[in-house]
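S.K.: heads up, no residue letters with this:
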């Protein structure tokens, strides 16, 4: 079982990282893989109710890799923690299969109450660098979380969210809608932060206001056009 885990994990790194030139490179030089090995040992101790030993092993893994995974967290197969430094995975977090996390991702809790308080991540999810997924929420299969997004609400399957707070972006205009690997959680083609849309809308409104001001006649009254309602005047 341990050999199968290691083989699948190394293959996942080679498949998703062009810099992974050989299985030996991944085995020796990838802290994300090392963190998973430490977690498997710590989780086994946690399941045996050897809580202090489990925490000590997890603490050692954190010291060696810069990646903090609570020994109680449940992690599926072929998780890739890319770069890895600063990743935090909380106690009641659950991660499905074929998930990809970048550096400084936090799967955190928003409650001090005991019980389920961390996110549940579905299969084939990508979470971009610096993203924070907080609370007892579910991220559906094939979802994409953009870099530095702050996710406080559930994300439906197949949805891409970006921004603070995270909001969905429209992917319907993209030529390829099937699940694929999107580096850092956001497709590079044609999908921008929805805040950019808001900025463009504000620019349009500002242009309209400037045009109305330009139509003000010399005695200080604004000219009007039918159907435009209230206009600017003195």
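M.R.: Arrived safely. The model shown is predicted, which means the values in this text are computed figures rather than measured ones.
S.K.: From now on I want contacts and neighbour counts done on CA atoms only, so please keep to that.
M.R.: Noted.
S.K.: what about residue 29, distance to residue 123?
M.R.: Distance of residue 29 to residue 123, given as CA to CA, to the nearest Å: 26 Å.
S.K.: just residue 1 next, same as before
M.R.: Residue 1 is 21 Å from residue 123, by CA to CA.
S.K.: Which one's more surrounded, those two?
M.R.: residue 123 (20 against 6; other CA atoms under 10 Å).
S.K.: List the contacts of that one.
M.R.: 95, 96, 97, 98, 99, 140, 141, 142 (CA atoms under 8 Å, 6 or more residues apart in numbering).
S.K.: Got a PyMOL select line for the buried ones in the residues you listed?
M.R.: Typed into PyMOL, the next command selects the buried ones out of those (criterion: 16 or more other CA atoms under 10 Å):
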select buried, resi 95+96+97+98+99+140+141+142
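S.K.: In JSON lines, list the contacts of residue 123 along with secondary structure and distance to residue 84.
M.R.: Shown next, in JSON lines, are these (DSSP: H, G, I helix; E, B strand; the rest coil; distance: CA to CA, whole Å):
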{"residue": "95", "secondary structure": "strand", "distance to residue 84": "16"}
{"residue": "96", "secondary structure": "coil", "distance to residue 84": "18"}
{"residue": "97", "secondary structure": "coil", "distance to residue 84": "18"}
{"residue": "98", "secondary structure": "coil", "distance to residue 84": "16"}
{"residue": "99", "secondary structure": "coil", "distance to residue 84": "13"}
{"residue": "140", "secondary structure": "coil", "distance to residue 84": "22"}
{"residue": "141", "secondary structure": "coil", "distance to residue 84": "22"}
{"residue": "142", "secondary structure": "coil", "distance to residue 84": "21"}
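S.K.: Next up, a structure to set beside the first:
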């Protein structure tokens, strides 16, 4: 299993990169693993024929596997053209230069973008609208690396040459710009870690992802209620009174 290490503040933080998926894996076995991942993670999958004909995520991965071979053989234009056809058919863009592991499932898939230098481990689940992109125009490694058993929620953006540890869950709609350790949950914009459970996450338990925005709103409401209580008490204790003109004149004479 891939490991990440983070040293104390007294030392320089060092991240052990996940090993890149082997490029020598048998193509058919890899496609079979992608196929089996759908039945393992999607309860609505009923038959192999339905998966082959109605799952754009699987179709995009299938075409990517072929385009990636051409890219390795330095037929770059042909690889990009094959990738372009897949994008036109599935609305999913996977650069043929990206390195993807086995057992990957792109659910729904609409709007998914995976950049050229992205690396994805095994058994990764990606939902619609996800971007694994870069943050600049620099050459070399500029896209994220995802470990094994990672889940990336709908609409999430993971940007830059960062590392996402094994069994980590990226919440829907979040924007992750920094590396994340194993077994974490990341939510928000910018993304921040809100849970370090140390346990493998359930890929279908999206309703259990913490909502830090809702928590902050709840905290503010409680604070406002606490501040209003003393004011209510003082309003009850205050008793209005009136002074007539004769009483005011007597007071002035004494003064």
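M.R.: Alright, I've got the coordinates. Bear in mind that the values here come from a model prediction, so they are computed numbers and not experimental data.
S.K.: ok so, going back, and in structure 2, which of the contacts of residue 123 of structure 1 remain?
M.R.: By both residues aligned by TM-score structural alignment, their matches' CA atoms under 8 Å, the contacts of residue 123 of structure 1 still in contact after alignment to structure 2 are 95, 96, 97, 98, 99, 140, 141, 142.
S.K.: Which residue in structure 2 aligns with the fourth one?
M.R.: Meaning residue 98 of structure 1. For residue 98 of structure 1, the aligned position in structure 2 is occupied by residue 123, per TM-score structural alignment.
S.K.: Please name the nearest non-neighbouring residue to its match.
M.R.: residue 103 (4.5 Å; CA to CA, 6 or more residues apart in numbering).
S.K.: Need the counterpart of residue 41 of structure 2 in structure 1.
M.R.: Per TM-score structural alignment, residue 41 of structure 2 is aligned with residue 16.
S.K.: what about its match, distance to residue 67 of structure 1?
M.R.: Counting by CA to CA, the gap from residue 16 of structure 1 to residue 67 of structure 1 is 19 Å.
S.K.: And the two? Which one has more around it.
M.R.: Each of residue 16 of structure 1 and residue 67 has its neighbours counted (other CA under 10 Å); residue 67 has more, 27 against 14.
S.K.: quick one: which helix or strand includes residue 85 of structure 2?
M.R.: Remark: residue 85 of structure 2 resides in helix 76-90, with elements defined by DSSP states H and E.
S.K.: swap in residue 219 of structure 2?
M.R.: Going by DSSP H and E, residue 219 of structure 2 is part of helix 212-237.
S.K.: Which helix or strand lies directly C-terminal to that helix?
M.R.: The element immediately downstream of helix 212-237 of structure 2 (helix or strand, assigned by DSSP H and E) is helix 245-254.
S.K.: In the stretch 1-150 of structure 2, mark out all the strands, start to finish.
M.R.: Assigned strands in the stretch 1-150 of structure 2, in chain order: 93-94, 99-100, 105-106, 113-114, 119-120, 125-126, 131-133, 145-146 (criterion: DSSP state E, counting those that start in this stretch).
S.K.: can you put these in a markdown table and add distance to residue 58 of structure 2?
M.R.: Listed next are the strands of the stretch 1-150 of structure 2 as a markdown table, based on distance: least, CA to CA, whole Å:
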| stretch | distance to residue 58 of structure 2 |
| --- | --- |
| strand 93-94 | 12 |
| strand 99-100 | 13 |
| strand 105-106 | 7 |
| strand 113-114 | 14 |
| strand 119-120 | 15 |
| strand 125-126 | 12 |
| strand 131-133 | 17 |
| strand 145-146 | 19 |
